[in-house]
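Asker: Okay, structure incoming, though there's no sequence with it:
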């Protein structure tokens, strides 16, 4: 399995936002704190905004906040927002994948792996990733 830079950066940006739910953070601040290339982060945050995982405010007091509380955003939400499919085979979806015998059982294995990965990601919220003590600030906050 390949975890994309987009999914990694998106998750790190969201965790950064979850640590500071009371104020907006700029892309510059997140990029600096997480050592993420600014231009790449800017496009990733745009995808997160379109997916409703972050909200934004323009202006000198602007920046980004979580679009939902940290305990309601899962890693599955993040991965699907920026990558779409969790696992692909040569860039194609596993849906409808079919092989002739004797390899006919292999597509089912790939789909089970995808289902298992989805279950782990869906069971992990941003709150679970926060440093100790930060989860009390972030839980239930982020969407106004």
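Answerer: Cool, the structure landed. None of these values were measured; they are calculated from a predicted model.

Asker: contacts and neighbour counts: CA atoms only from here.
Answerer: Fine.

Asker: out of all of them, which helix in the chain is the longest?
Answerer: helix 106-122 (DSSP state H).

Asker: next SSE after it?
Answerer: For helix 106-122, the following helix or strand on the C-terminal side (DSSP states H and E) is helix 126-129.

Asker: Show me what that following helix is packed against.
Answerer: helix 5-19, helix 134-138 (3 or more C-alpha pairs under 8 Å, 6 or more residues apart in numbering; DSSP states H and E).

Asker: Next one for the comparison:
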């Protein structure tokens, strides 16, 4: 199993929304700057996350992207399935489907994929936010004042 940049960036962007803005609308530009993710790539990622019902969008001057449900209800499995499809263990290209026990090996890889999926489903976005706080990551969205006229 190999995690793509799309999946990793998706988790980082969702962490950013949940951690720095408490799930309130956040503009792509802000996430891109804080997480050092190309804004164009984030737009593509957010399209997939929105289609999967993980995030929502709000238009207007105070708009941006927000979590569609509480961080505790969004798992890493949800995110990776939305961005990369099913979580599978991909056999090496040189693994032959021939030999005395090809079905046994395939069954083991299926079981392994199921175990990995359970691990991803056991970690919520709230867990990632708690880990960020425990590591001492500073919340940056709160430092600036907002003036409304």
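Answerer: Here it is on my side, so go on. Nothing here was measured: the structure is a model prediction, and the numbers come from that model.

Asker: And the TM-score between these chains?
Answerer: Once superposed, the chains reach a TM-score of 0.80 (TM-score structural alignment, normalised by the length of the first structure), with 127 aligned residues with a C-alpha RMSD of 2.0 Å.

Asker: re the thing from before, could you point out which of the helices and strands packed on helix 126-129 of the first structure sits nearest residue 104 of the first structure?
Answerer: Nearest to residue 104 of the first structure, of all these, is helix 5-19, at 31.3 Å by C-alpha to C-alpha.

Asker: Could you count how many residues lie near the closest residue to residue 26 of the first structure other than its chain neighbours?
Answerer: The shortest distance from residue 26 of the first structure to any non-neighbouring residue, by C-alpha to C-alpha, 6 or more residues apart in numbering, is to residue 63 (4.5 Å). Residues lying near residue 63 of the first structure (other C-alpha atoms under 10 Å) number 17.

Asker: cool, residue 81 of the first structure as well?
Answerer: Using other C-alpha under 10 Å, residue 81 of the first structure has 21 neighbouring residues.

Asker: Would you agree it is in contact with residue 47?
Answerer: Yes - in this structure residue 81 of the first structure lies within contact range of residue 47 using C-alpha atoms under 8 Å: 6.7 Å.

Asker: ok so, going back, which secondary structure elements does the longest helix of the first structure contact?
Answerer: Checking 3+ C-alpha pairs under 8 Å, 6+ apart, helix 106-122 of the first structure ends up next to helix 75-83.

Asker: buried set for the helix it packs on?
Answerer: For helix 75-83 of the first structure, the neighbour count (16 or more other C-alpha atoms under 10 Å) marks 75, 76, 77, 78, 79, 81, 82 as buried.

Asker: Next SSE downstream of it?
Answerer: Criterion used, DSSP H and E; the element after helix 75-83 of the first structure is strand 88-89.

Asker: Can you tell me what sits against the helix or strand just after that following strand?
Answerer: Under the assignment DSSP H and E, the closest C-terminal helix or strand after strand 88-89 of the first structure is strand 92-93. By C-alpha atoms under 8 Å, 6 or more residues apart in numbering, the list of residues contacting strand 92-93 of the first structure from outside reads 85, 87.

Asker: Run the chain-centre distance for strand 92-93 of the first structure.
Answerer: Relative to its parent chain, strand 92-93 of the first structure has a centroid offset of 20 Å by C-alpha atoms, centre = their mean, to the nearest Å.

Asker: What of stretch 9-23 of the first structure?
Answerer: That offset, for stretch 9-23 of the first structure, works out to 11 Å (C-alpha atoms, centre = their mean).
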